[in-house]
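Engineer: A structural model of the following input is requested.
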Amino acid sequence: MVSLTRDDVLKAISLVKIDEGEFLGRWVFTRGVSIFEGLVAVMLTQNTSDKVATRVYRDLKARLGSITPSSILSLSRLELEGLLRPIGSFRQRADRLIKLATVVNTKYGGSLEFIRNMDTDEARRTLMSLPGVGPKTADVVLLNIGRPTFPVDTHIMRISHRLGVVGGYEDVSLFWRSILSPGDYLRVHLGLIEFGRRICRSRRPHCGECPIRDKCMYYRSGGTIPR
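Structural biologist: Below is the predicted model of the structure:
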């Protein structure tokens, strides 16, 4: 049983600076983009740093103007792969984007804006039915359009497991939602990512700086549970 409270979490993330502009998924949605364009931006961050993904997003934006299913499909595969090359696995990523754009064009008339009118569970299922979209990607999109989801990235997963939270993605997401209020989700999601980058790092975590270390299984066990 993890005896963590909302106040504990807010105290921990108060140690880090949260700059929304450094998170591509958050940044694009604050600029009023379509759900499709926002989804593409979030997909670019999969297994990639926000810094590199942002560069690729800007290159795509400069080349296409508006990122839509049709504009992506207007590119040759070779050109799309070239634009995606900096983020690695560019051939697989190009394949996913082409499949995504094709499905959205043929099945949904080129737009995903109807998702804004769905309830959260239905919207999540719809997003996860799309090529290349898993639970984290869907949750990031939904959180950024004001839905009460809590995305779990590798940093949040590591922090959670060190604290003693048991289970996979859905279990960890549920844990954080159970101790927070929906109004906290966005700030805490971003804050925990920064906390994982700066303090609860994968290697050589700064446990001495952590205000919740006494509630952390990793710290109490001398760093012997999984990273």
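Engineer: all contacts plus neighbour counts: C-alpha atoms, from now on.
Structural biologist: Will do.
Engineer: contacting residues for Ile72?
Structural biologist: Contact partners of Ile72, counting by CA atoms under 8 Å, 6 or more residues apart in numbering, are 64, 80, 97-98, 101.
Engineer: and those residues, which of them are in helices?
Structural biologist: Judged by DSSP state H, the subset of the contacts of Ile72 located in helices is 64, 80, 97-98, 101.
Engineer: would JSON lines of these with neighbour count and distance to Ser34 be doable?
Structural biologist: Output for these, formatted as JSON lines (neighbours: other CA atoms under 10 Å; distance: CA to CA, whole Å):
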{"residue": "Leu64", "neighbour count": "15", "distance to Ser34": "14"}
{"residue": "Leu80", "neighbour count": "21", "distance to Ser34": "20"}
{"residue": "Leu97", "neighbour count": "20", "distance to Ser34": "16"}
{"residue": "Ile98", "neighbour count": "21", "distance to Ser34": "18"}
{"residue": "Ala101", "neighbour count": "24", "distance to Ser34": "14"}
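Engineer: what's the closest of these to Cys216?
Structural biologist: Relative to Cys216, the closest of the ones in helices among the contacts of Ile72 is Leu97; by CA to CA it sits at 39.9 Å.
Engineer: In contact with that closest one, which residues are there?
Structural biologist: Taking CA under 8 Å, 6+ apart as the test, what Leu97 contacts is 40, 72, 131-132.
Engineer: Can you say which of these are buried?
Structural biologist: The neighbour count (16 or more other CA atoms under 10 Å) marks 40, 72, 131-132 as buried among the contacts of Leu97.
Engineer: what's the closest of the ones in helices among the contacts of Ile72 to Ile199?
Structural biologist: Leu97 (34.4 Å).
Engineer: Could you report the separation of that closest one from Ser89?
Structural biologist: According to CA to CA, to the nearest Å, Leu97 and Ser89 sit 12 Å apart.
Engineer: One more, please, to line up against the first structure:
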Amino acid sequence: MTDLTRDDVIKALSLVMVNEREFLGRWVFMNNVTVFEGLVAVMLTQNTSDKVATRVYERLKGRIGSITPNAILNLSRGELEEILRPIGSFRQRASRLIELATVVNERYGGSLEFIRNMNTEEARKTLMSLPGVGPKTADVVLLNLGKPVFPVDTHIMRISHRLGIMGGYERVSAFWIKLMKPNEYLMVHLGLIAFGRAICRSRKPLCSNCPLRDKCRYYMSNKTLQA
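Structural biologist: Now for the predicted structure:
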């Protein structure tokens, strides 16, 4: 494990600017959408950049207005697929959204608003029981509802592993939950993503600009980065 401290993280994240508008999940929840609409928006970001997902979300919303289970089900499959086309695997995603809308209608009467009042564990379990919803998607929704969770995307996983925080999703998430304060989870989550995009990049990371390099296993073990 790493000897990373909370202060180390705060110092590193001071180097990047977080524009909440660039994170679709965060942006939609800032606009007081329903839990269902927020969930759909977050699902659009799966394996897709926020920029592309935002464009598709706006196309979907422009076509049906409020994103509800019934509004999705009232679209023909062909029309839904066409809206989702800019996203990879758009046919599979269309099937997933149709299945999600059907399940939410049949199981919960078309609304997921009750999740706001559930405890974190039950809310997470409920979301993950829905079609197409895994741990990260559930956690992004819950974090934006004010629950004490820490979503881990590809950027955060890469940063974590480079720092020596090893393991899968749950273990990495637990590390950040323990290290940071609950009221910091949201901005640290967004900050780490921004840090991964700007500095701790997948290719050609800017290690010389990183204040965490002396605690970074990736940097310390790579002599070419230290030259």
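Engineer: any idea which of the ones in helices among the contacts of Ile72 of the first structure is closest to Ser49 of the first structure?
Structural biologist: The closest of those, once distances to Ser49 of the first structure are taken by CA to CA, is Leu97, at 18.4 Å.
Engineer: May I have the distance across stretch 29-45 of the first structure, first residue to last?
Structural biologist: For stretch 29-45 of the first structure, the end-to-end distance is 14 Å (CA to CA).
Engineer: Not counting that stretch itself, show me its contacts.
Structural biologist: Here stretch 29-45 of the first structure makes contact (CA under 8 Å, 6+ apart) with 24-25, 28, 53-54, 56-57, 67-69, 87, 97, 111-113, 132-133, 137, 140-141, 144-145.
Engineer: what does stretch 187-199 of the first structure give?
Structural biologist: Stretch 187-199 of the first structure has contacts (CA under 8 Å, 6+ apart) with 9-10, 12-18, 20, 150-153, 155-156, 158-159, 201-202, 205-207, 209-210.
Engineer: in that stretch, what's buried?
Structural biologist: Buried residues in stretch 187-199 of the first structure (16+ other CA under 10 Å): 188-196, 199.
Engineer: how close does the most centrally placed residue in the first structure get to Leu64 of the first structure?
Structural biologist: Centroid-nearest residue in the first structure, with CA atoms, centre = their mean: Val140, separated by 4.7 Å. To Leu64 of the first structure, Val140 of the first structure is 24 Å away according to CA to CA.
Engineer: same thing with Thr48 of the first structure?
Structural biologist: 22 Å.
Engineer: Ok, Leu100 of the first structure next?
Structural biologist: 16 Å.
Engineer: swap in Val166 of the first structure?
Structural biologist: Distance, Val166 of the first structure to Leu64 of the first structure, using CA to CA: 43 Å.
Engineer: cool, Asp139 of the first structure as well?
Structural biologist: Counting by CA to CA, the gap from Asp139 of the first structure to Leu64 of the first structure is 26 Å.
Engineer: and what of Leu130 of the first structure?
Structural biologist: Relative to Leu64 of the first structure, and taking CA to CA, Leu130 of the first structure is found at 22 Å.
Engineer: Check what contacts whichever strand or helix holds Thr137 of the second structure and list those residues.
Structural biologist: According to DSSP states H and E, Thr137 of the second structure maps onto helix 135-144. For helix 135-144 of the second structure, contacts defined as CA under 8 Å, 6+ apart pick out 25-26, 29, 35, 38-39, 42-43, 46, 120, 123-124, 127-128, 148-153, 185-186.
Engineer: could you dump the ones in helices among the contacts of Ile72 of the first structure to TSV with distance to Cys216 of the first structure?
Structural biologist: Listed next are those as TSV, based on distance: CA to CA, whole Å:
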residue	distance to Cys216 of the first structure
Leu64	47
Leu80	45
Leu97	40
Ile98	43
Ala101	43
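Engineer: nearest to Trp176 of the first structure, of these?
Structural biologist: Leu97 (30.8 Å).
Engineer: That closest one maps to what in the second structure?
Structural biologist: Counting by TM-score structural alignment, Leu97 of the first structure corresponds to Leu97 in the second structure.
Engineer: How much space separates its match from Gly109 of the second structure?
Structural biologist: Taken as CA to CA, the span from Leu97 of the second structure to Gly109 of the second structure is 16 Å.
Engineer: just Val188 of the second structure next, same as before
Structural biologist: With CA to CA as the criterion, Val188 of the second structure and Gly109 of the second structure are 35 Å apart.
Engineer: returning to that earlier point: looking at the contacts of Ile72 of the first structure, which one is closest to Asp214 of the first structure?
Structural biologist: Leu97 (44.6 Å).
Engineer: For Ile35 of the first structure, see how far away that closest one is.
Structural biologist: In terms of CA to CA, Leu97 of the first structure sits 14 Å off from Ile35 of the first structure.
Engineer: Also Arg6 of the first structure?
Structural biologist: 31 Å.
Engineer: which one of these two has more residues nearby?
Structural biologist: Between Arg6 of the first structure and Ile35, counted using other CA atoms under 10 Å, Ile35 has the larger neighbour count: 22 against 15.
Engineer: How far away from the center of its chain is stretch 128-140 of the second structure?
Structural biologist: 10 Å (CA atoms, centre = their mean, to the nearest Å).
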